[in-house]
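>>> Build me a model from this:
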Amino acid sequence: MPVLWRRILIFLLASIPLVFIIYKTLTNQLGADPAKTIVLFTGEWAIYFLFITLAVTPLRRLIHVGRVHFRWLQVHRRMLGLFALFYALLHVTAFLVFILGLDFTRFGKELVERPYILVTIPAVILLIVLGITSTKAMMRRLGKSWSRLHKSIYLIAILAWLHVFMQVRSSYFEAVILGSILLWLLGIRVYWYFQKPK
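Okay, here's the model as predicted:
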């Protein structure tokens, strides 16, 4: 499949969660607390796309059976990362609009009541920086610093998982599953790093 058509397909697939939540909103199917549903939904998809982006390199390097391989995904990693940023910004916007009601005087109180916000702020800021610097022009301008900067996606992923973990009130199932996936995504990179010839 040509690169352009793959880009269109990935874009359409990545837009499905947005279409889904808009449909649920317009048809009043968001449950007893629509605001909370939207905030949680967009946050979950931000993490999913973050992990999908991190999974591109392991898939490319590890899975190659006959003609089935994932090298083609490398070209689309930036788009996947931008969708992580997109859903993260929707998540933050939904929180500010539906939970805070754009009343920023309540922000200090919210930090006390919801300490997991503290790990969200640097994660979102870093995601924005990575989004801004994801173009080829910025890659040329930053040179070797670009690679070091974009390794902060590992820190972003850890902060995103902490954001989930700190919200757990009863079942840790989802947090453990996400933590296990993250441990593998980062652990395989640590293994590869120490396997490099010195």
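
>>> going forward, measure contacts between C-alpha atoms and count neighbours the same way
Fine.

>>> Relative to residue 83, how far out is the residue nearest to the spatial centre of the chain?
In the chain, the residue lying closest to the centroid (Cα atoms, centre = their mean) is residue 50, at 2.8 Å. In this view, residue 50 and residue 83 are 8 Å apart by Cα to Cα, to the nearest Å.

>>> What of residue 177?
22 Å.

>>> Between those two, which is the more surrounded one?
Each of residue 177 and residue 83 has its neighbours counted (other Cα atoms under 10 Å); residue 83 has more, 22 against 11.

>>> Chain neighbours aside, what residue packs nearest to that one?
residue 49 (6.5 Å; Cα to Cα, 6 or more residues apart in numbering).

>>> and the next element down the chain from the host helix or strand of that neighbour?
Residue 49 belongs to helix 34-62 when assigned by DSSP states H and E. Per DSSP H and E, helix 34-62 leads on to strand 64-65 as the next helix or strand towards the C-terminus.

>>> run this one through as well so I can compare:
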Amino acid sequence: MLAYWRLLIHLGCAMPFGWLGYGILTENAYIFGSDPVKEIEHFLGYTALIIFFVMFGLGILLQLLGKNHYQILRRPLGLWAFAWAGLHIGCYLWLDLGLDITLFSHEITRRPYLLMGFLAFVILSIMALTSLPRLKQKLGKYWGRVHQLAYVALVLAVIHYYQSVKSISFGAVVMTSGVMIIIFWKYAYPYFIRLISRLTS
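Model prediction:
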């Protein structure tokens, strides 16, 4: 059953490639608008962010259903989020900056939202690297602590998105609400339940 769900996750996370490829091959103005480069960059980043949210949402759902043995399915979601984020930043480096690393360094120090996005990608890179079985084994009990940084990456990524759209859009409101729910579930909900239990016992 795990193999079946893992296959569905891979297929679902790869599906945006079809939409992207169709838009590029047909030069569809409806998909990419008047600024194709910018729209492609946004599409790649938005896809990474959605998959990242799905990873957290799946974790919460599995806890609610008592199916924690399926938590391993979050790993491919995290790796796909990293892959799409890598394409996002790679596209920006290539199409906007001409692979000029010096210019990139200047841009991330001059524009806070770029710095936020870059830091989120660095954390995703660390998580992807430490998900390798050998490194996971070497880290031992520290592996879980390292992967707590995923919550920091999520917050940074949403700030990056919010500042990049430069407006209070529906997507920004939904993602901000999603972050608040995820952070509450992780850090406040367990204490809230214990408090209710003590008050009612």
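
>>> Which parts of structure 2 are helices?
2-14, 16-26, 29-32, 36-65, 74-91, 101-110, 112-130, 133-139, 142-147, 149-165, 170-183, 189-200 (DSSP state H).

>>> Quick check: the aligned residue for residue 33 of structure 2 in structure 1?
If you follow residue 33 of structure 2 across to structure 1 using TM-score structural alignment, you land on residue 31.

>>> make that residue 72 of structure 2, sorry
Match for residue 72 of structure 2 (TM-score structural alignment): residue 75.

>>> mind listing what its match touches?
Counting by Cα atoms under 8 Å, 6 or more residues apart in numbering, residue 75 of structure 1 touches no other residue.

>>> What's the separation between it and residue 11 of structure 1?
Relative to residue 11 of structure 1, and taking Cα to Cα, residue 75 of structure 1 is found at 13 Å.

>>> how many other residues sit next to the closest residue to residue 36 of structure 2 other than its chain neighbours?
By the measure of Cα to Cα, 6+ apart, the closest residue to residue 36 of structure 2 outside its immediate chain neighbours is residue 29, 7.9 Å from it. Neighbourhood size, residue 29 of structure 2 [other Cα under 10 Å]: 12.

>>> what about residue 29 of structure 2, distance to residue 94 of structure 2?
21 Å.

>>> Next: residue 60 of structure 2.
37 Å.

>>> neighbour-wise, which of the two wins?
Using other Cα under 10 Å, the more surrounded residue of residue 60 of structure 2 and residue 94 is residue 60, with 17 against 12.

>>> which residue in structure 1 lines up with the more buried one?
By TM-score structural alignment, residue 60 of structure 2 lines up with residue 58.

>>> hang on, isn't that match packed against residue 184?
No. In this structure, residue 58 of structure 1 is not within contact of residue 184 by Cα atoms under 8 Å, at 9.7 Å.

>>> gap between residue 11 of structure 1 and residue 161 of structure 1?
Applying Cα to Cα to residue 11 of structure 1 and residue 161 of structure 1 gives a distance of 25 Å.

>>> If you could redo that for residue 181 of structure 1, that was the one I meant.
From residue 181 of structure 1 to residue 161 of structure 1 the distance is 10 Å (Cα to Cα).
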